[in-house]
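Q: what's the 3D shape of this:
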Amino acid sequence: MQTQTSVRREPLNLRAGDLVEVLSQEEIFATLDENGEYESLQFMPEMLQYCGQRLRVYKSAHKTCDTLTRTGIRKMDNAVHLEGVRCDGGGHGGCQAACMVYWKTAWLRKVADGEPASTATAPEDARLLPLITLNARGPRFDDGAERYRCHATELLRSAPEVLPLLRFSQFVTDVRTGNATVGWTVRAVGAGMFNRFQGLSAKVLPKWARLRGGRHWGYLKGRAVGKTPDVRKGLEPGDLVRVLSAKEIEPTLNENLLNRGMGFDAEMARHCGRTARIARRIDHIVDENTGRMIHMKSPCLVLEGVICEGAFNASCPRAITPYWREAWLEKIEEGGSGATNPRIPAQRAAE
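A: Below you'll find the model as predicted:
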């Protein structure tokens, strides 16, 4: 492939709520290298549909949680998440993970509220779609299966630097960009410090001397004996459900807080007792570690408006949609006494 020389653009100092316009295909192509990337971040096929559209910044993506190697929070430069923009999986085999998309500010133009749209439209660049489609794939697996590349699988390259919890400048940026309030940030830092203490105590103290058994914030404890249960309740998209209490959920989890390989953590426990509708069922997603499409033997559910808010994870703005086992939910009949107070969408709780 002929080497593509990318055009460098000055970074934008964007805040949550800013109005931006996604650049044209031609302008975006000019920023990409031969790998279809800018600063090691792919421009994915799913992003193409937004060229020329105006959207608001959801949050600054100056940091992100590492779901690959579990190193904690990692630093990312010159990137944001846009409101309502999640990957639809169209360029990645129909992956249903619906991850928030990362946008380099080099692909955006800041516009003022009320500013009229430009009447001039740049021609579509016929080279962009083939480039980004090619680079959404890696070498096939030995069995011939597709190997996918996306923002999630390539996270360690686009965010190579680990952010220590005690680098407090990250939290200043959270507040300055409008990602989080001061109170929210203080709580996130406190939870992080507590978890670090618990981790250290588990290494140096006998079990009887550890605070709450050395468990992290949320104090969840898996209580399942032997194989974790496979519970099917016939729940469907559109059903109104209540998240069970932590006490009811713990017997479905093993000591690693897993139910047949799927985790339940303190971020999810924050939603215990709340109600929401089932948005969709998940049965196939791209494995972030390998790039292989995996088909779940036991499909899981996603709830409307329920996201990971980063409350106990250094205010991570990634807004991952948790996956729920049916064992953790109970259906509420419409008009019943349990459906009087459907919960506020989770993403608004951090505002």
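Q: alpha carbons only for contacts and neighbour counts from here, please
A: Will do.
Q: list the contacts of Glu39.
A: Residues near Glu39 by CA atoms under 8 Å, 6 or more residues apart in numbering: Ser158.
Q: how does it look with 10 Å?
A: For Glu39, the contacting residues are 6, 8, 31-33, 76-78, 104, 106, 157-159, by CA atoms under 10 Å, 6 or more residues apart in numbering.
Q: just Arg325 next, same as before
A: 230-233, 252, 259-260, 262-264, 298-302.
Q: go again using 6 Å as the cut-off
A: Cys300 (CA atoms under 6 Å, 6 or more residues apart in numbering).
Q: any idea how far Ala61 is from it?
A: From Arg325 over to Ala61 the distance is 29 Å, taken as CA to CA, to the nearest Å.
Q: would you do the same for the sequence below? I want to compare the two.
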Amino acid sequence: MAFLHDSKAVLARRLVEVRSPREILATLDQHGQLDGLPFMPEMLAFCGQRITVARRASRTCVVGHGFRRMRSAVFLHDARCNGSVHDNCDRGCLLFWKEAWLKALDQDRIEDEADHAADLKAARVLARLPTRREGGYVCQSTRLAAATTPISRWDLRPWLGEVWRGELSLRAFIGTVWGALRRRVLGRPEAEALAGSAQRPSRGELRLAPGEWITVKSPDEIRDTLDVRGRNRGLTFQPTMNGAIGSTFQVAFPVRRMIVETTGEMIELSHTVALEGVTCQGRCVAHCPRQEYLFWRESWLRRVQADATGS
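A: So this is what the prediction gives:
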């Protein structure tokens, strides 16, 4: 069922269709997985939809394991997990899609006849795929290590492949190599990490709602809310967030709970939000393509009145 080919043609913006439930079910093993990657019940809602491909998912960062290689997978434009079947996890992860779960619309092929009864039966099976095992949650994030293989820290071929396909700019590639040399040879961090000295910093009390406008506070104001490890009650202000300082954004949604990738446990959060369009661009981690939402304590933000935004 694979349809993507290693050619110079730009894969991004290619329109594909997510296969029917019965076609997808036929690709899965007894654990609801393909090559170790789970098809999650939340993905069932995408069946039959036509979505543009964002890029290949040939490599990914896996917390605790570094960069890993994945076979025959892509990211679709803004196709994210809504967490509805995983007790409303708010991570909003960008989903991995195996090529076998997708149809290319620009290739000649014989269409299967629709079998609505079989699709309904398959959909019921997919909706009941396991979401917990051995006390932890099962999702693509918690299974990434099992669904991927190691990439040598000195192997540049995955990044060169992205440059060749137009998914990574040459400038970004050079920056990635230079950053790796700074860390591994010179022992220097790639970006400045903010840290403070607060003992029990406040999480904030803005109680922000989706659609509200905020401004990210100044570095000094943010340092006042961080401990010596750059954390606010366990949540790190990551170096990749520095670029947003001083800018204005809309709140996307409050973050109340999320599944931890390394353990599969669910943790509770408060006074924390995600911002519209603000995702990790991977600059601090060799341009990881996962585009995960960054999580912001309200104490790092300042509410902006509606009239100040021109709305």
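Q: buried subset of the contacts of Glu39 of structure 1?
A: The neighbour-count test (16 or more other CA atoms under 10 Å) applied to the contacts of Glu39 of structure 1 identifies Ser6, Thr31, Leu32, Asp33, Met76, Asn78, Lys104, Ala106, Ser158, Ala159 as buried.
Q: closest to Ser169 of structure 1 among those?
A: Closest approach between those and Ser169 of structure 1, by CA to CA: Met76, at 13.6 Å.
Q: which of the buried ones among the contacts of Glu39 of structure 1 fall within strands?
A: Using DSSP state E, Lys104 are the members of these that sit in strands.
Q: from the buried ones among the contacts of Glu39 of structure 1, pick the one nearest Leu41 of structure 1.
A: Using CA to CA, the buried ones among the contacts of Glu39 of structure 1 come closest to Leu41 of structure 1 at Ser158, 5.3 Å.
Q: what lines up against the closest one once you look at structure 2?
A: By TM-score structural alignment, Ser158 of structure 1 lines up with Ala147 in structure 2.
Q: got the contact list for that match?
A: Asp35, Gly36, Leu37.
Q: got it, and His216 of structure 1?
A: Counted by CA under 6 Å, 6+ apart, His216 of structure 1 has contacts Asn195.
Q: for Asn254 of structure 1, see how far away it is.
A: Distance of His216 of structure 1 to Asn254 of structure 1, computed by CA to CA: 15 Å.
Q: tell me which stretches of the stretch 251-351 of structure 1 form strands.
A: With DSSP state E, counting those that start in this stretch as the criterion, the stretch 251-351 of structure 1 has strands at 258-259, 262-263, 275-286, 293-303, 329-331.
Q: where does the second one end up in structure 2?
A: Following TM-score structural alignment, the aligned partner range for strand 262-263 of structure 1 in structure 2 is 235-236.
Q: helix/strand/coil for Ala122 of structure 2?
A: Classification of Ala122 of structure 2 using DSSP: H, G, I helix; E, B strand; the rest coil returns helix.
Q: what about the closest residue to it other than its chain neighbours, distance to Arg256 of structure 2?
A: Closest residue to Ala122 of structure 2 apart from its sequence neighbours, by CA to CA, 6 or more residues apart in numbering: Arg22 at 5.0 Å. Applying CA to CA, the value for Arg22 of structure 2 to Arg256 of structure 2 is 34 Å.
Q: all good on my end, thank you.
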